[in-house]
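> how would this look folded up:
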Amino acid sequence: MSEPGRAGYRVTASRRVFGGRVCAVRIDDVELPGGHTGQREVVEHDPAVAVLALDGPVPGESGLDPAGLVAASSVVLIEQYRHPMRRRLWELPAGLMDVDGESPLVTARRELTEETGLAAGSWSVLVDGASSPGFTSEVVRIFLARDLHEAGRPEATGDEEAEITVVRIPLAEAVAAALDGRIVNVMAVAGILAAHAALLSGARLRPATDEPIDLIHAGDPVEEPGVPDAPALTGAVVWTVAPAGTG
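As a prediction, this is how the structure comes out:
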């Protein structure tokens, strides 16, 4: 994480108003840069991991061009019931980091096997994300898993897990489904499009390690005077928007 930059956003009070099995809710009183104080409701949630399990030739070893790599690749998806949506969704194998002391990579390996019966010999970090940073602290790491092989799926521990359907589909079809709305789970959309982009561009992915998902500023929200700026982006041009009625 970057060091604190602009001043403001000091938390003057914080109280938890709900604590459940999956999440908790707190209300923060926050000093805003203009001197006002506002309240922010925050859903506290464990980090999560997801796995884009990719079957196909390895870049640099097959002699295929990027388009050929995409055409020869397939991804593993699961169909699972999601109660808040009241429907079954196409998703990546995924799960919460709710086991004490378990790293993101260990959780990802476990979830891949539990939900699909597969294991992978090669792991990389595909993308990190903040699920919905306007109201929740949940962050997610999506791994790219390759060199897939059967590992045996453990017996399901719940009704929803028992109803999981596992499929393999061409990567190109997964991309089309993400773009036309058949796949709407955000982690699945992000993982599919990122894997497609990585194959086409030849981007070098980060190695998968046991390091934590470091996206949330770890400073004391009460004592520290500021928060980090967003990381620098090459080629970014600041777009200044004039107040309404001044143009």
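> Please make it C-alpha for all contacts and neighbour counts, starting now.
OK.
> Which parts of this protein are helices?
Counting by DSSP state H, the chain has helices at residues 66-71, 104-116, 159-162, 171-180, 186-201.
> So which of these is the most surrounded?
Most buried of the helices of the chain by mean neighbour count (mean count of other C-alpha atoms under 10 Å) is helix 104-116; its value is a mean of 22.
> Another for comparison:
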Amino acid sequence: MTLSAPRLSRAELVDLPGAWQVRSSEVVHHGAVWDVRRDEVELPDGPAHREYVQHTGAVAVLALREDRGEPEILLVRQYRHPIAAQDWEVPAGLLDVPGEPLVEAARRELAEEADLRAEDWQELISFTPSPGGLDEVIHVFVATGLSDVPQDQRHHREGEESQMPTAWVGLQDVVDAALAGQVHNGPMMLAALALAARRSA
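So this is what the prediction gives:
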């Protein structure tokens, strides 16, 4: 029974890597950014088909300043067509440059989306946002020691990125807004909650 399941220690709470045998695999849809793949997987009780989005992975940046008293993070508001909303997010982007180190991708995205540079970078957390439907891993960094990218070196934004307001928000206000259901962006909420938890530990 479930109530009699064993109790794990923190040291034992670790994901177990390793794929079950894949009998066949094919791309069933070639997308503009990512593909949909169908695998025939050998499960313990027999074969089954699993379809999922084959994703490049992504980085997200929690740009943090504390020069005005309380810790504040930079948010950008971007239109997201699948959810029909303009949601508040942290700067983020795809790992679409082959061989690019994670922190360099994070530097690039912070400059491209927020016109900011950072002297110090720290890994905060990595997570799989929807492991039942896509293989994406998002790597979140905290960036401090911030400065503006010079005007003549700024990235030219297009599409949804051409109209992205930015704002500084107190870290606790972001946490409170997330818990109150005012904002819904997963990477932004998880990054803010993780940073708040780390700072209070």
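> circling back: include distance to Val42 of structure 1 when you put the helices of structure 1 into a markdown table, please.
Converted to a markdown table, these look like this (distance: least, C-alpha to C-alpha, whole Å):
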| stretch | distance to Val42 of structure 1 |
| --- | --- |
| helix 66-71 | 40 |
| helix 104-116 | 23 |
| helix 159-162 | 28 |
| helix 171-180 | 29 |
| helix 186-201 | 20 |
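> what about those helices, which gets the closest to Met85 of structure 1?
Among the helices of structure 1, the nearest to Met85 of structure 1 by C-alpha to C-alpha is helix 186-201 (13.0 Å).
> between the closest one and helix 171-180, how many degrees?
In terms of direction (axes from the mean of the first three to the mean of the last three C-alpha atoms, to 10 degrees), helix 186-201 of structure 1 departs from helix 171-180 by 130 degrees.
> rewinding a little: out of the helices of structure 1, which gets nearest to Pro33 of structure 1?
Nearest of the helices of structure 1 to Pro33 of structure 1, taken as C-alpha to C-alpha: helix 186-201 at 31.7 Å.
> for the closest one, packing partners?
Here helix 186-201 of structure 1 touches strand 48-55, helix 66-71, strand 87-91, strand 118-130, strand 139-150, helix 171-180, going by 3 or more C-alpha pairs under 8 Å, 6 or more residues apart in numbering; DSSP states H and E.
> if we go to 10 Å?
Judged by 3 or more C-alpha pairs under 10 Å, 6 or more residues apart in numbering; DSSP states H and E, the packing partners of helix 186-201 of structure 1 are strand 48-55, helix 66-71, strand 74-82, strand 87-91, strand 118-130, strand 139-150, helix 171-180.
> Kindly tell me how buried Ala120 of structure 1 is, as a neighbour count.
Ala120 of structure 1 has 19 neighbours, counted by other C-alpha atoms under 10 Å.
> mind checking what it lines up with in structure 2?
Alignment note (TM-score structural alignment): Ala120 of structure 1 maps to Ala118 of structure 2.
> And the alignment partner in structure 1 of Leu146 of structure 2, how far from Val25 of structure 1?
Using TM-score structural alignment as the criterion, Leu146 of structure 2 maps onto Leu148 of structure 1. The span separating Leu148 of structure 1 from Val25 of structure 1 equals 39 Å under the rule C-alpha to C-alpha, to the nearest Å.
> ok now do Gln172 of structure 2, which residues does it touch?
Counting by C-alpha atoms under 10 Å, 6 or more residues apart in numbering, Gln172 of structure 2 touches Glu70, Pro71, Glu72, Ile73, Ala178, Ala192, Leu193, Ala196.
> go again using 8 Å as the cut-off
With contacts defined as C-alpha atoms under 8 Å, 6 or more residues apart in numbering, Gln172 of structure 2 is in contact with Ala196.
> Per the alignment, name the residue of structure 1 opposite it.
In structure 1, the residue matched to Gln172 of structure 2 (TM-score structural alignment) is Ala172.
> before we move on, the earlier item: pick the most buried one from the helices and strands packed on helix 186-201 of structure 1.
For those, average neighbour numbers computed from mean count of other C-alpha under 10 Å are highest in strand 48-55, which has a mean of 26.
> Quick check: which of the helices of structure 1 is nearest to Arg40 of structure 1?
Set against Arg40 of structure 1 and scored by C-alpha to C-alpha, these come closest in helix 186-201, at 23.7 Å.
> Now do the contacts for Val51 of structure 1.
Counting by C-alpha under 8 Å, 6+ apart, Val51 of structure 1 makes contact with Leu92, Pro93, Ala94, Ala108, Leu112, Ile142, Phe143, Leu144, Ala145, Gly191.
> Aligned to it, what sits in structure 2?
In structure 2, Val51 of structure 1 lands on Val61 (TM-score structural alignment).
> which residues does the closest residue to that match other than its chain neighbours contact?
In space, and not counting its chain neighbours, Val61 of structure 2 is closest to Phe141: 5.0 Å by C-alpha to C-alpha, 6 or more residues apart in numbering. Contact analysis of Phe141 of structure 2 by C-alpha under 8 Å, 6+ apart lists Val59, Ala60, Val61, Leu62, Val103, Ala106, Trp121, Gln122, Glu123, Leu124, Ile125.
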